[in-house]
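Peer 1: structure, please.
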Amino acid sequence: MIGELIRTPGALGGFMLLVLIFGFAPGIVLAVIVRLIPDLDRRYELQAELYEVPRWERPFWVAEQFEVSLRIGMVPRVEWGWGRFVWHRCKLESGLASTREYPDSFEVPDDEVKTEIRPGDHVKLMWSVRRFPGERMWVTVTERTGDRLVGTLNSMAIYVYMHPDEAIKFHIDDIIDCALDNDELAIEAEAA
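Peer 2: Just a heads-up that it's a prediction; the model follows:
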């Protein structure tokens, strides 16, 4: 009986296709799909659930998980990229230009204070965002080369599509406020 089935034209190929579809493919495809999901525990959970699903339902179950991983994995990444680079394009604003435009109401640190800024100091920068109000956030200076600075974002952005600890390059004239390390030491010494 089995010998007759194997000798039938196309039977061996059909059998191999069934083994692939219901045997190997669901596990391999699911391993690729779960890479889209940011939560590591959820990845392991889905891979363990695969072997609880009846073998004949596994290809369809994996297809459902593909939809889930697209929704919770890819969609937020695409939204983030779209928001940051297309929809909410933000621009770092110059504190010096703002104080020249509004001299009575917008103050920035003077040039003497700005020359004292070193790595480890905190500075406040402001961003304008199309379609939304701008934001002012604190940045920790990590490098300084003349008037060019590099720092990491300390704040959690609301309108600006940036992550905390993201590296930011800026000019000394972009600073709207600062908290120097030596200021903090002076405050601590006065309190003691």
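
Peer 1: please count neighbours and contacts with C-alpha atoms only from this point.
Peer 2: Fine.

Peer 1: so where's the longest strand in this structure?
Peer 2: Using DSSP state E, we find that the single longest strand of the chain is strand 132-145.

Peer 1: what residues of the helix or strand following it count as buried?
Peer 2: Going down the chain from strand 132-145, the next helix or strand is strand 148-153, by DSSP states H and E. Using 16 or more other C-alpha atoms under 10 Å as the test for burial, strand 148-153 gives 149, 150, 151, 152, 153.

Peer 1: go on, stretch 177-191?
Peer 2: Buried residues in stretch 177-191, defined by neighbour count with 16+ other C-alpha under 10 Å: 177, 178, 179, 180.

Peer 1: any idea how far residue 5 is from the last one?
Peer 2: In other words, residue 180. 83 Å (C-alpha to C-alpha, to the nearest Å).

Peer 1: to check against the first, give me the structure of this:
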Amino acid sequence: MISDLLIAQGAIGTFMVAIAVFGFAPGMVLALIVRLIPDLDRRRELQAELYEVPRWDRLFWVAQQFEVALRTGLPVHIEWFWGRYVWHRCTLESGLKSHRESPHTFEIPDRESKSAIRPGDRVKLMWSVARSPGERMWVTVTHRKGDQLIGILDNYAVFAFLKPDEKMKFHIDDIIDCIFEEDDVEEAELAA
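Peer 2: You can find the predicted model right below:
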């Protein structure tokens, strides 16, 4: 009986489509859908629930989850995009430029200190934010190539639409303050 079905014309192709539609597609589509949902725990729950739903109902269940994700998650993403790129646009400001404009009141680290910055050190950068006061936040340096640096944001932003642990690319002239990793270690040893 099964051998007769498999040798019928187009049976292998139909079988492969059925595997893709009922086996592979629901999991892959759900993995894309859950990215819209901001709550990480809910994302994991949905992915675990998929395999509790009977195989024949999975397509409809995934479609329902898409509707839920659009209703609950999409407004959050739109709000974040609107805030970050339209309403509260933030741009990294040059510390060197601010120092040149006000050399007596705006101090920055000297060239030697800046050239000594290595991965693990912390630097302070400043952002101008449209329609809000600017912000100054600490960034831990992760990579350095000449005067170009990459780091991870250490602060929670108040006005700028930036997330903690967000990756930052910046130039050495953007730095307005720095703390070297060995200074942190020495302070911790003195405090103990």
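
Peer 1: care to give me the TM-score?
Peer 2: With the length set by TM-score structural alignment, normalised by the length of structure 1, the two chains reach a TM-score of 0.66; 160 aligned residues with a C-alpha RMSD of 3.2 Å.

Peer 1: residue range for the longest strand of structure 1 in structure 2?
Peer 2: Mapping strand 132-145 of structure 1 onto structure 2 (TM-score structural alignment) gives residues 132-145.

Peer 1: give me the contacts around the matching stretch.
Peer 2: Identification of contacts with stretch 132-145 of structure 2 by C-alpha atoms under 8 Å, 6 or more residues apart in numbering yields 88, 118-129, 149-155, 157-160, 168.

Peer 1: buried subset of these as a ChimeraX selection?
Peer 2: Selecting only the buried members of these in ChimeraX, with burial defined as 16+ other C-alpha under 10 Å, works like this:
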select :88,118,120,121,122,123,124,125,126,127,128,129,149,150,151,152,153,154,159,160,168
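
Peer 1: what are the ranges of the helices in structure 2?
Peer 2: 2-7, 11-19, 25-33, 40-49, 58-72, 74-82, 95-101, 111-115, 181-191 (DSSP state H).

Peer 1: list the buried residues of the shortest one.
Peer 2: Of all the residues in helix 111-115 of structure 2, those buried under the rule 16+ other C-alpha under 10 Å are residue 114.

Peer 1: and residue 17 of structure 1, how many residues sit next to it?
Peer 2: Residues lying near residue 17 of structure 1 (other C-alpha atoms under 10 Å) number 12.

Peer 1: in structure 2, what range does the helix or strand that it is a member of match?
Peer 2: Element membership for residue 17 of structure 1, per DSSP H and E: helix 11-19. Matched against structure 2 by TM-score structural alignment, helix 11-19 of structure 1 finds no partner residues.

Peer 1: what does stretch 160-170 of structure 1 give?
Peer 2: The alignment of stretch 160-170 of structure 1 onto structure 2 (TM-score structural alignment) covers residues 160-170.

Peer 1: flag every buried residue along the matching stretch.
Peer 2: Within stretch 160-170 of structure 2, judged by 16+ other C-alpha under 10 Å, the buried ones are 160, 161, 162, 168, 170.

Peer 1: right, and the second one touches residue 90 too?
Peer 2: Yes: in this structure residue 161 of structure 2 lies within contact range of residue 90 using C-alpha atoms under 8 Å: 7.4 Å.

Peer 1: brilliant, that's me finished.
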